[in-house]
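Visitor: Next come a sequence and a model predicted from it.
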Amino acid sequence: MKQKKLIALLVVLMLVLTGCGGSGGGSSSADSKTLVIAIQDEIEGTDIQQIGWDNVVHQLIYSPLVTYNDDLSKIEPCFAESYEVSDDGLEITFHLFKDSKFANGDPLTAESVKKSVERMKEISEYAGDVEAIEKIEVVDETTVKYFLSKPAPYMWASLTSNFGGVVNADKAKDLGKDEFNRAAVGNGPYMVKDWQAGSQIVLKKNPNYRTANPDVKNQEVGNFDEIIIRFIPDEFTRVSELEAGNVDVIYDVPAASVKNLQDNPDVTTYDYKQAGATYMMMQTDAAPLNDIKIREAINIGLDRDALADALNQIVSPLYGFLSEAQAGYSADKEAELAKQYKHDSEKAKALLKEAGYEDSDNDGYVDKNGKKLTIEYASPTDKASSKAAAPVIQEQLKSIGIDLQIKEYEQAYIKQLVKENDYQMASRNYVWNDADILYYVFTEASGYPWHDAAVTKTLEKARYTNDAKKRQKEYEAFHDAIFAKMPAVSLFADNYCIATGSNIKGLIVTNDGRSVFNDVTKE
């Protein structure tokens, strides 16, 4: 009898050891039913309607009714089984699956969607994204209809994002804002199990989840019982944890580590671009930058290719104000601008001469009436690519005779300087997968002092143009209008990288950086 028990014990021990062995990337982070992810920043909260920025945690907790496909060319069903838009763009109808539920098992009906949107309009800082929805009608238990005040194609960016996920508004009311923000109830593939502040958040599988997303094979519950998201601020620690097999997926791979990880057979990397632009805003109200010739000289005095080389290709040169990771981007317009504003030192010097600036004392800098052309540049300490770019830009502008003085501040302070119009030239950037972000950068709606009637007109027309091709043309017209005034020059789009162990299969990373985990498995 004891011998049989001993044999049985040995069999169990062998099974346990086999189950913990790992394979592929050599991950020892957990068994095949647990996925471990490392990210840089701890979340603000889990309630998508109370926070100002999101990340992969929220991608797992929430599911929007619709989603962009991977190249932003089409809007497809997601949590909704299907949807329709009226010909005039004023009515959007969503059809839910029968017996849809929140992650905690509460019924998720058309009324739930209505309450979620109403709550978003009431408390979210992104309420303006859905301001065009003037009425929501519950047609029946599984059908909800939005009535818009005017066509609002810009709204799709929000509806397809994590902010378009359905929040259990009744549960939020019962728990109160603070408690709900600790463990919000959504409709995504995972739900909050435990949030250990300063360390990690553990998500467990939502047994009620399903999706109509045609781009994934697994349209039901996730393949992992739990997903652990660890908060690891130090970028090289995230890399070493991946290489050691302690985590399965890392975000925000540092540029210095990308090549090594790409060459590592035990690692798979996924690249995508900033859905936006990093640019320099310029003072147009006071000398010397109130002279457009000087602003034009700066634009063509910059060698964006050389800048990208100096930054080890962690950025991609950008001449316009939209990247390929944004809806509304035009490759033709970007190519046109690249040709029109290509690097040309001699032409830049000629423009400075037309503005009255020449190097009269042969010190390498141009001057006017004995005063050197000096510009103060506000550069961020907390955006790595922009910080690294500043001294390169300084040297490039020095080559055409401009004395660029770098002043470093945190991004939030630079933003405030620009709002107060208390700057000469400042590093700025934005991220949003729709071109409508330009409306909140270059019009009076931005809260910034610079705006122009012709620029505002093109952006207002674009945000209410339903046809995608016509809308793209409007953003081409925007570029014509803004370059006629040139209050800013674009520099680059950041190149981002996600890395996984080679034993992690099925991850989808879209061109604007969304991570889709439905088909992910760990071998």
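Guide: Thanks, I have it. Numbers count the residues shown, from 1 in each chain.

Visitor: contacts and neighbour counts: CA atoms only from here.
Guide: OK.

Visitor: What about residue 9, how many residues nearby?
Guide: With neighbours defined by other C-alpha atoms under 10 Å, the count for residue 9 comes to 12.

Visitor: Pull the residues that contact stretch 405-415.
Guide: 374-383, 390-391, 394, 426-428 (C-alpha atoms under 8 Å, 6 or more residues apart in numbering).

Visitor: Go through it and flag the buried ones.
Guide: Within stretch 405-415, the residues that count as buried by 16 or more other C-alpha atoms under 10 Å are 405, 406, 408, 411, 414, 415.

Visitor: Now the buried members of the contacts of stretch 405-415.
Guide: Going by neighbour count (16+ other C-alpha under 10 Å), the contacts of stretch 405-415 have 374, 375, 377, 378, 379, 380, 390, 394, 426, 427, 428 buried.

Visitor: now residue 171, what's its secondary structure?
Guide: Following DSSP: H, G, I helix; E, B strand; the rest coil, the label given to residue 171 is helix.

Visitor: measure residue 67 to residue 464 for me?
Guide: 20 Å (C-alpha to C-alpha, to the nearest Å).

Visitor: Tell me the helices and strands packed up against the strand ranked longest in the chain.
Guide: Secondary structure of the chain per DSSP state E: the longest strand is strand 488-501. If you count contacts as 3 or more C-alpha pairs under 8 Å, 6 or more residues apart in numbering; DSSP states H and E, strand 488-501 packs onto helix 235-243, strand 249-250, strand 267-273, strand 276-282, strand 315-317.

Visitor: Narrow the buried residues of stretch 405-415 to those in helices?
Guide: 411, 414, 415 (DSSP state H).

Visitor: on that earlier part again, neighbour count for residue 67 and residue 464, which is higher?
Guide: Legend: neighbour count by other C-alpha under 10 Å for residue 67 and residue 464, higher for residue 67 (25 against 17).

Visitor: another one to put next to it:
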Amino acid sequence: MNAPRTRRTLAATAAAAALALALSACNSGSVTVPSADAERVDGGTIVYAHQQEPQCLFGGWIEQAYISYQFLDNLFSLTEDGEAVPWLAEDWTVSEDGLTYTLTLKDGVEFTDGTPVDAEAVAYNFDYWVAGGNSTAAVWLGGYYESAEAVDDLTVAIHLSRPYPRFIENLTQGYFGIQSQQALETRTDEENCEQPIGSGAFVVQEWNRGENVVLVRNDEYTSWPENAEHTGPAYVEKVDWRFVADGVTRVSALRSGEADAIYDIPAIEWDGLDGEQYELHKYVTPGRPQQISFNTTREPFDDENLRKAFIFSLDRESIVDTIGHGVIPFEGNGGVSQATPGYSQKAADWYAEDIDEANRLLDEAGWTDRDGDGYRTKEGKTLEVVFPYNAGTIINADGASIFQAVQEQAKATGFKVDLIPVPPSETWAGTYSGPDSYDISAGYWTSVNAGILYINWRPSTEDDPNYANSAFYDSPELESLILAANSESDVDAQNALYGQAQEYIAEHALSFGLYDRLSTLGVNPRLRGVWQEHAQGGPTFYDAYFVE
């Protein structure tokens, strides 16, 4: 009986919020849209409002990849069709056994410190990543990378321990931006944190922590990716990359003209901005969706049937549709998002709301009594679930509202969900990250393919811990499926294996999907040429220009 009431409560809350925001914006009016043949203005500064500030301007978090993409070039770029095309590397070959990738670099490219982008520098970056310079690059290469060597000035050979057909594709992600070897070897970690040196279209001029990063045009830029929309240096002179945590404030900045472009549009604002003729971009991030994984090492979710009971308690699609206003896509698959090659619809459809089945499973497990608040008990113990989430970092305001709805719906069948917003300082300190600190965990991992499954589900051992395995679930069978898929060169066979892995995750109720992570942009129509790069959906300002 409580599930329909939950949906009505959610709808009423959303409607009230929509009315308040509509009233606050009623004086904004529509933006002036320049004509299609409006002339390009040379130079100018793009004021861009982003939602989160990273700890360093290069690293393994997607927020770092978004900004570093502006000043670090990758070896390859990803097209809208998912094809890897040349960037710093103009060509590559693969050995017959699939274990050596030989890359030919563009000639004459320099980092902005004047040193060459050569094979030695590229090989150094690979070793730097796996030695701890970038934790996310390291886990993507882990289990596959052996060494990199400079064959000559413009030829680098990457040696792998086993075949990895999607290796080149994975290098299109922003975590693999190439930095100056001289800078990494001679400067302090703090200097490289605050002003990484690459060969990109922009250069980091200054970082005013808590406020903004100022990027200035690299007038000597020569290494644009093949899928860029123009050649030569960037059109604009500067990008003022501001940090504005509140979504409504970002939208207000766009409407007032204080910002030319903003990131992470609140779902409730989408239709309004669209109707006011702002240019909107939406990218459904491939990889792991915003999902919830169960801690399988302790009660109550060491019991597979209790994991299933929790999922059956939820009308997930209704939650996401209500709070997401049709902008945020519902995602049932706990393994990978619907934008990911190799996606299994069967895994996505494995569970639907079934209150009777949830109650049956809970009764069968002995949780037959209820306390005065309606929570189930067993031998005097409450069926309590600790659910911390990374508020303001991994999870935005829309996501937090979705989790609150999960908490409310789970109560109907007797789960007491302790929802704990974890501030950024505790997130970076690793609070609530160990197996003794939570019962369910939410989060995503961006990826360009289903190979992310190996990162999220590789068994964790004492000698080789896997901190990305948030379920703490070790399955040789699941690992075998994923490894076989990662090394399978036939795409259909590869996707079939990835599908089996997703279905294993669903069958054993290890993780369940809620919604797909979005990368969204709102742009003033007087700023043109802004697009989302296709590996992770971050903004690209190299091709952007103003018109009048």
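Guide: Nice, thanks for sending it over. Quantities reported herein were computed from a predicted structural model and do not represent experimental measurements.

Visitor: orientation of the longest strand of structure 1 relative to helix 235-243 in degrees?
Guide: 30 degrees (axes from the mean of the first three to the mean of the last three C-alpha atoms, to 10 degrees).

Visitor: Which is the succeeding secondary structure element to strand 488-501 of structure 1?
Guide: Sequence-wise, the next helix or strand downstream of strand 488-501 of structure 1 (DSSP states H and E) is strand 504-505.

Visitor: The residue positioned nearest the centre of structure 1 and residue 509 of structure 1, how far apart?
Guide: Geometric centre of structure 1, nearest residue: residue 431, 4.9 Å, by C-alpha atoms, centre = their mean. Per C-alpha to C-alpha, residue 431 of structure 1 is found 17 Å from residue 509 of structure 1.

Visitor: Ok, residue 73 of structure 1 next?
Guide: When distance is defined by C-alpha to C-alpha, residue 73 of structure 1 is 15 Å away from residue 509 of structure 1.

Visitor: of these two, who's got more company?
Guide: Per other C-alpha under 10 Å, whichever of residue 73 of structure 1 and residue 509 has more neighbours is residue 509, with 17 against 12.

Visitor: need the contact list for that one.
Guide: By C-alpha under 8 Å, 6+ apart, the residues touching residue 509 of structure 1 are 70, 270, 272, 515, 516.

Visitor: Pull out the buried residues from those residues.
Guide: 70, 270, 272, 515, 516.

Visitor: circling back: tell me which of the buried residues of stretch 405-415 of structure 1 is nearest to residue 224 of structure 1?
Guide: Distance ranking of the buried residues of stretch 405-415 of structure 1 against residue 224 of structure 1, using C-alpha to C-alpha, places residue 411 first at 37.7 Å.

Visitor: can you count the residues close to residue 123 of structure 2?
Guide: 20.

Visitor: The aligned partner of it in structure 1 and residue 175 of structure 1, how far apart?
Guide: Alignment note (TM-score structural alignment): residue 123 of structure 2 maps to residue 114 of structure 1. Residue 114 of structure 1 sits 19 Å away from residue 175 of structure 1, taking C-alpha to C-alpha as the criterion.

Visitor: just the helices and strands packed on strand 488-501 of structure 1: most buried one?
Guide: strand 249-250 (a mean of 26; mean count of other C-alpha atoms under 10 Å).

Visitor: Give me the mean deviation of the longest strand of structure 1 from structure 2.
Guide: For strand 488-501 of structure 1, the mean distance to aligned residues of structure 2 following superposition is 1.9 Å (mean C-alpha distance after the TM-score superposition for structure 1).

Visitor: now the angle between strand 276-282 and that strand, please.
Guide: 150 degrees.

Visitor: I'd like the distance from strand 488-501 of structure 1 to the chain centre, please.
Guide: Here strand 488-501 of structure 1 is found 10 Å from its chain centre; the criterion is C-alpha atoms, centre = their mean, to the nearest Å.

Visitor: Please apply the same query to stretch 235-243 of structure 2.
Guide: 23 Å.

Visitor: One more: stretch 162-177 of structure 1?
Guide: Counting by C-alpha atoms, centre = their mean, stretch 162-177 of structure 1 comes out at 23 Å from the chain centroid.

Visitor: same question, stretch 75-88 of structure 1
Guide: Relative to its parent chain, stretch 75-88 of structure 1 has a centroid offset of 23 Å by C-alpha atoms, centre = their mean.

Visitor: got the contact list for that stretch?
Guide: If you take C-alpha under 8 Å, 6+ apart as the criterion, stretch 75-88 of structure 1 is touched by 63-69, 91-97, 151, 160, 210-214.

Visitor: Give me the buried subset of the residues you listed.
Guide: Neighbour counting by 16+ other C-alpha under 10 Å classes 63-69, 91-97, 151, 160, 210-213 among the contacts of stretch 75-88 of structure 1 as buried.

Visitor: Just those: which are in helices?
Guide: Using DSSP H, no member of these falls within helices.

Visitor: Quick check: closest non-adjacent residue to whichever residue in structure 1 pairs up with residue 227 of structure 2.
Guide: In structure 1, the residue matched to residue 227 of structure 2 (TM-score structural alignment) is residue 215. Closest residue to residue 215 of structure 1 apart from its sequence neighbours, by C-alpha to C-alpha, 6 or more residues apart in numbering: residue 69 at 7.3 Å.

Visitor: which residues does the one you found contact?
Guide: Residue 69 of structure 1 touches 75, 76, 215, 510, counting by C-alpha under 8 Å, 6+ apart.

Visitor: what's the closest of the residues you listed to residue 312 of structure 1?
Guide: Comparing these against residue 312 of structure 1 with C-alpha to C-alpha places residue 510 closest, at 23.1 Å.
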